[in-house]
Each structure stands twice: as structure tokens, then as C-alpha cells.
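K.L.:
Have a look at this prediction, sequence included:
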Amino acid sequence: MKNIEFGLMTFADMAPETVSEKGTNAHQRIQNLLEEVKLADELGIDVFGLGEHHRDDYSVSSPTTVLGAAAAITKDIKLSSAVTVLSSDDPVRVYQQFATIDLISGGRAEIMAGRGSFIESFPLFGYDLGDYNELFEEKLELLLEINKSEKVNWSGKLRAPIHNLGVYPRAVEGEIPVWLAAGGTPSSAVRAAKLKLPLMLAIIGGMPENFIPFINLYKKTALESGTSAEDLQVGINNHVFIGENDEEIADAFFPHYAQMMDRVGRSRGWQPMSRQQFEFMRSKRGSLIVGSVEKVIDKIVLEHEMFGFTRFMAHTSLGTVPHELTMKSIELYGNEVIPEVKRRLGL
């Protein structure tokens, strides 16, 4: 069996600031975030991913800045975006910033590129939502070209061309690992496969089994596109929270999770989350991996049976859950969940 990596990711959620123009809550949230990534590194967790948002309920609009800080206080953990909203960014700057993280960390930077699940960055940076798909395709093409070649010749429709210019600094090994993040549309699976990029699938609702055809499409297309079975990389990302007692951690986590999902869902037409819905989501067939160590282990092993993933990302540190509960969850993930999952999978 291939080696499997286990990671953590977060969007660095926070309560919106209570005092206009001040950054008090964001300051504390980022201090907590750096404690989380330092603990993850000390526990031997493989990867830490950080999201990008431009809203008052998230503290990180510049993942590369925080990942650079994390690079300086960690030794082994890989440091990734989760995701870089590439459509509203510039691929030259994206490569330069991640190359800088790579140099600080000694070769531990990764890019997870995606279109993002929120659209606030488009008007903020002056992009037309009518170009949503074309922006991503064009900028991904340019990013991959920069990653591959020091000197770049490129032209497209929505960005000025580059004529034989160098992009510096270069990463430790020149190229930075790039993953493509997806939410489940078949076109995303096909795009990642044809570009020979590892795929990261976020499963935050419904039943994981419904995504089996999506992962199978990716694998089939990747093999047909020349990727060897040994080189196939598939990542799965779930919302995860762990406690020592199943019911107690569910009771402690539910109010924060429901508040967060309801806040996001108001703009998307979702119904408010009930406790009944929450309990179904964390049942065996649901997408939410919340509960005791044993329950979390069982669900991760089940998802491996479904998808054969090579990387599992636990999206933790969700909503406004108290920091001490998050740190305990990370500790249980690193010390108890990961070793037992590996044992059951024969790793």
C-alpha cells in the first residue's frame, strides 16, 4: 500500500470584531492558529493547510503571510494553502510568495489551488464574476508554467502576457507541489486528471459514498492521461472534531458548528441546522467526523475503503470552538487517531 499522509487544515474562523476598525479578535485568532500548527508539527502530523477569505468572520486573507510565520516555528510539517483563490490572485505573486515560504521552511511549501467557495475576492480585487471559469483556467495554466520554468513565455485573454521573463526567487527544488481543490463537479476531476495534478476533494455535506463516482472518474481519467497508478494522489477533506467522550464532545461542538454553518448558509439558502441533522451528519454514513477517538478512527478507515485516498485532511478549528478544545482535538488526532488508522490500514 502507498504511504498515506494525514494533515490538518483550517479557515481560521473567528467572531467578527466588536470594535470597528480594530483587529483585536484577529490578533488572538492568529496567535492561536500558530499554536495549532506548532502543536501539529510536534505531533508529527504531515501537512497543515490554511484557507483564504476576505470576510469579517475569518482572520486570514493572506495565507502566505501566516504560513511564512509558521515556517519559522516548525521543523517538519508541510505548509499548504487550503485554498489559494487563484482566480482573483496573480500567479506570479502566488509562485513568489510560496517560493519564499519554501525557502524559509527548507522545502516544505505546497499550493492547493482552487476557485474558492466564496466570491467576495472578485469585486474586492476588480474581477468580473462573468469570467469565473476562464479566470481560473487561464491563471492555473500560467501558475503551472511558472512552476515548471524559470523563464516564462505566456499569453492569455484576461492577463497581460509575459515575454521571456524570469520569476524569482525559485523554490528549493524549483517546483512547488500543486494540488487542485474541488467540490465535486465532474469537470474539476477531469481537469485535475488531465493536468496530472493531485486532487483534493472537500466533503462537508451529504454522504461520502455519493462522491465515489467522482473519485473514480478522476482516477480513470488520470490513468488514461498517462499518470501511473503509483503516482496517483487523492486527498479527502472532512470537518473533524475529536474528544474523549463521544456525547460530551458532540454537545460541546454542536452550538459552535451550527452557528458557523448557519452563518455561511444564510447566503446560500440553507435551512438552519438542527441537532437531528447534526447527529445524522456524524452517523456512520454522514460527512461529519465528530466524536470519540474510536468513532473518528472508524469513519476515516471507512472513507479509505471508499476512496483509497493518499492524503486525509482533517478540517478542524471550526467556528468559534474554544481554543483549548481545538488543541485537545489536535492532540488526540496526532497521538491516537493517526497511529490507529495506520495500524488498521497496515501502514
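P.N.:
Good, I have the coordinates.
K.L.:
contacts and neighbour counts: CA atoms only from here.
P.N.:
Will do.
K.L.:
which SS state does residue 211 fall under?
P.N.:
The three-state label given to residue 211 by DSSP: H, G, I helix; E, B strand; the rest coil is helix.
K.L.:
Centre-most residue in this protein?
P.N.:
Against the mean C-alpha coordinate of the chain, by CA atoms, centre = their mean, the closest residue is residue 82 at 3.1 Å.
K.L.:
Now that one. Nearest residue, chain neighbours left out?
P.N.:
Distances taken as CA to CA, 6 or more residues apart in numbering put residue 51 closest to residue 82, at 4.4 Å, once the chain neighbours are dropped.
K.L.:
Residue 327: what's it in contact with?
P.N.:
36, 39 (CA atoms under 8 Å, 6 or more residues apart in numbering).
K.L.:
in the helix or strand that contains residue 298, what's buried?
P.N.:
If you go by DSSP states H and E, residue 298 is part of helix 293-307. Counting neighbours by 16 or more other CA atoms under 10 Å, one finds that the buried residues in helix 293-307 are 293-304, 306-307.
K.L.:
before we move on, what about stretch 266-286?
P.N.:
Neighbour counts using 16+ other CA under 10 Å place 273, 278, 280-284, 286 of stretch 266-286 among the buried residues.
K.L.:
and here's the other structure:
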Amino acid sequence: MTGRHFELGLNSFGDVASDGDGMLSDAETVRLLIEEVQLAEDVGLDIFSVGEHYREGQVDSASAVLLAAMSGVTDRIRLGTAVTVLSTNDPVRLFHEFSTLDAASNGRAQLVLGRASATESFPLFGYEIAEYEHLFEEKLELFLQLRRGGPTTWSGSTRPALTGQTLHPRLSEGGIPTWIGVGGSPDSVVRAARHGLPLMMAIIGGKPQRFSGNVQLYERALDQFGHAPQPIGQHSLGLVAPTDDEARELWWESWQPVVKTIASERGFYAPTRERYAMELDTGALFVGSPETVARKIATVAQDLHLSRFDLKYDLLGLSKAARAQTIDLFGREVAPMVNDLLTKEAPHA
């Protein structure tokens, strides 16, 4: 990382925001996201990514459409996903959507592909959760074949066969940068290495350094499969404010009810103040002043061999003002500070 630019971006799951009068509507939140990507570009961030969910309170169910709207109001910032649930997508349709986005945005489209941590798309689109692994593996093989370009001949069990099919619009040389998103599964790490694809680690709880074993596995597997080293990224949640105290209180107000709901659904830990403090100090929440957040990012970047860090800045009910403040401070203050710390090989915070 020393001497070269470390990439910093924002992730949104389309979480509905609030203002002084209460919660925004879904449509207002969609329009807010288009405003926020403009701010992200203005403050110099590298990439803005949108997830894919089908839950109450989230409006990212058509990420390709949303990213296309964003491409029309930006010029430089790259536009990606965080993540696309490939298992319940048609690879041919996905290719068409993102080759079109790539053309419209002048080569700024990116993808992070994943199996899904939230599985609402399986019943919604008529897929069996029992086919979770098979669907992803087969569809990934097809998508990567399509991405390479040229006539495609393919057959499998997850969609109709293709015989010498050429898709349009064609991709420019190099194709769409495609990452594999993982939540900690060693099998997923090895899959990314087998295909020679960059690795995006979703680290949303606990000490980020516990993923160091996955990083070592990935780097060894890349070498064993005969691939060159690939970028490693991290996705985590957080908020930036002028002071640590302000940031911590702002995030707690929205984070606590969200985690309480998730905990009841998935058996996660209860969102106590004590556990919250632990996540802030040594865990996966990047919440604080610009200096606090920058030093924490620089530390994990060194420990996990990262070349990219994406901050999920939106959270259900978080105010428009807090979101805008995070974007502004993350781009104007955190990003240059992180690059400065990494260039100087600063000691861990």
C-alpha cells in the first residue's frame, strides 16, 4: 500500500432516512441517494456502491436502475454494487444491465457478487434455499464466461442453454471489475481465489483482525491457482462527526433499534451499551471523529492487507443531515488522512 492511493468508498443499502419532520418516503430516499452520490464525488471519494435487498425500510431493490440514474449526475466516481445476489439473478440479464451501465457511465461500473446474507430474494423469485451453493457456483461460471466476451456456448441446470450467443452492448477491453463478497466462509474465499477475482470482506461485527486467517488463505490460494495478487477490500458500518462523542450518540440512536430487530431474527447479541462500546473501540464499527475513523481504517488496512475500504454510511432512520455530514467528512478529511497514514506506514493506533 505504501506510496499508492488507497481507495475509499461508500456503500448504501437504500436505508430510508429521516428529516426534521419524520421518516422520508421510499421515493424521497431514492432521490436522496442520487443527491448523496453527487456529494460523494464532490468530496473526492473513489466509489459509491448500492446493495440489493427486499425488506421494509430499504429501497435498493433495483440497483442497476439506481446506479444508472447516478451515472447521469456524476462524471468521475465509480459505481458498483454491495452486493448483487447472483444466486437469484439471471447472469444474462445481469450482464445486459451492467454492460449498459458501463457504457452509459463511460466505464465506471463495478460489481460485487455474493450468495446473499439476507435471503428474501429466494422465495420472491421462486428459488429454493436448498440450492444456495449450486445456484451461485453455476451462475458465477456463466457470468464470468459472458464477461470475457465473444460468442458464448453454455449449458447448466439454472437457466436455458446458450449456443454461440453474443450479448450487447459489448464490454470494453478488461470488462467490468468484478469482486466476490464474503462474510467469513473459507469456501467463499477459496472460490474467489480460484477465479482470480478480488475479495470484498463484509465485516460487520467483532474485531476485524479475526479475518486475518481468511486473508492468508486467499493469498495462498491465489498463488496455488497460479493467479497474480488481487485487491482485498473491507465493507463495514460507520458514521463520522466532528467529535467522537457526537458520532457515537448519533449512531447509537439509529443502530440500537436496527440491531435489536436483527438480533431477534438471527440470534445476534443484544445491542447493549457495553457491547456497543466494544465495537467502537476494537470492533467493526467505524464511528467517531475524522481522526479516530482514519486511524482505525489505517490499522485494519495494514493488518488485513487492504487496498480498499467501503463505509456503509446509511442506517434506517438516520437523519439526512447526519448522512451528509458523514459523506463530507469521510471524503474531505478521513480519506486524505488514511492515505497519509498508510504512505508513512504509521504505527497502529
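P.N.:
Arrived safely. None of these values were measured; they are calculated from a predicted model.
K.L.:
Do you know the score for how well these two fit?
P.N.:
Remark: TM-score between the superposed chains equals 0.94 [TM-score structural alignment, normalised by the length of the first structure]; 338 aligned residues with a CA RMSD of 1.6 Å.
K.L.:
about what we covered before: okay, the buried residues of helix 293-307 of the first structure in CSV with distance to residue 131 of the first structure next?
P.N.:
Formatted as CSV, the buried residues of helix 293-307 of the first structure follow (distance: CA to CA, whole Å):
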residue, distance to residue 131 of the first structure
293, 44
294, 46
295, 43
296, 40
297, 42
298, 42
299, 39
300, 37
301, 40
302, 39
303, 35
304, 36
306, 35
307, 33
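K.L.:
any idea which of the residues you listed is closest to residue 340 of the first structure?
P.N.:
Distance from residue 340 of the first structure was checked for each of these by CA to CA. The minimum falls on residue 297, at 7.1 Å.
K.L.:
mind checking what the closest one lines up with in the second structure?
P.N.:
Aligning on TM-score structural alignment places residue 297 of the first structure opposite residue 294 in the second structure.
K.L.:
show me the contacts for its match.
P.N.:
334-335, 337-338.
K.L.:
just the buried members of those residues?
P.N.:
The buried subset of the contacts of residue 294 of the second structure - by 16+ other CA under 10 Å - is 334-335, 337-338.
K.L.:
on that earlier part again, would you confirm that the residue nearest to residue 82 of the first structure contacts residue 10?
P.N.:
Yes: taking CA atoms under 8 Å as the definition, residue 51 of the first structure is a contact partner of residue 10 at 6.2 Å.
K.L.:
Output the longest strand belonging to the first structure.
P.N.:
Within the first structure, and with DSSP state E defining each element, the longest strand by residue count is strand 234-243.
K.L.:
Can you state the residues of the second structure onto which that strand aligns?
P.N.:
Under TM-score structural alignment, strand 234-243 of the first structure corresponds to residues 232-241 of the second structure.
K.L.:
Tell me the buried residues in the matching stretch?
P.N.:
The neighbour-count check on stretch 232-241 of the second structure (16+ other CA under 10 Å) flags 232-241 as buried.
K.L.:
and the nearest residue to residue 190 of the first structure once chain neighbours are set aside, what does it touch?
P.N.:
The shortest distance from residue 190 of the first structure to any residue that is not its chain neighbour, by CA to CA, 6+ apart, is 5.9 Å, and that residue is residue 218. Taking CA under 8 Å, 6+ apart as the contact definition, residue 218 of the first structure lies against 189-190, 192-193.
K.L.:
the strands in the stretch 151-300 of the second structure, which residues?
P.N.:
Secondary structure of the stretch 151-300 of the second structure (DSSP state E, counting those that start in this stretch): strands located at 152-154, 162-165, 178-182, 199-202, 232-240, 285-288.
K.L.:
what's in contact with the third one?
P.N.:
Residues external to strand 178-182 of the second structure that are found in contact with it (CA under 8 Å, 6+ apart): 82-83, 110-114, 188-189, 192, 197-202.
K.L.:
of those residues, closest to residue 267 of the second structure?
P.N.:
When those are compared for distance to residue 267 of the second structure, the smallest value, 18.4 Å, is given by residue 202; criterion: CA to CA.
K.L.:
what sits against that closest one?
P.N.:
181-184, 234-236.
K.L.:
redo that, cut-off 7 Å
P.N.:
181-183, 234-236 (CA atoms under 7 Å, 6 or more residues apart in numbering).
K.L.:
overlap between those residues and the first structure?
P.N.:
Checked against the first structure using both residues aligned by TM-score structural alignment, their matches' CA atoms under 7 Å, those keep these contacts: 182-183, 234-236.
K.L.:
biggest separation within the buried residues of helix 293-307 of the first structure, which pair?
P.N.:
Within those, two members stand farthest from each other by CA to CA: 293 and 307, at 21.2 Å.
K.L.:
Now do the same contact list for the aligned residue in the second structure for residue 11 of the first structure.
P.N.:
The equivalent of residue 11 of the first structure in the second structure is residue 13 (alignment by TM-score structural alignment). Taking CA under 7 Å, 6+ apart, we find residue 13 of the second structure in contact with 50-52, 58, 60.
K.L.:
quick one: the helices in the stretch 101-250 of the first structure?
P.N.:
With DSSP state H, counting those that start in this stretch applied, the stretch 101-250 of the first structure shows helices at 121-124, 132-148, 186-194, 212-224, 246-265, listed in chain order.
K.L.:
which residue in the second structure lines up with residue 287 of the first structure?
P.N.:
Using TM-score structural alignment to pair residues, one finds that residue 287 of the first structure aligns to residue 284 in the second structure.
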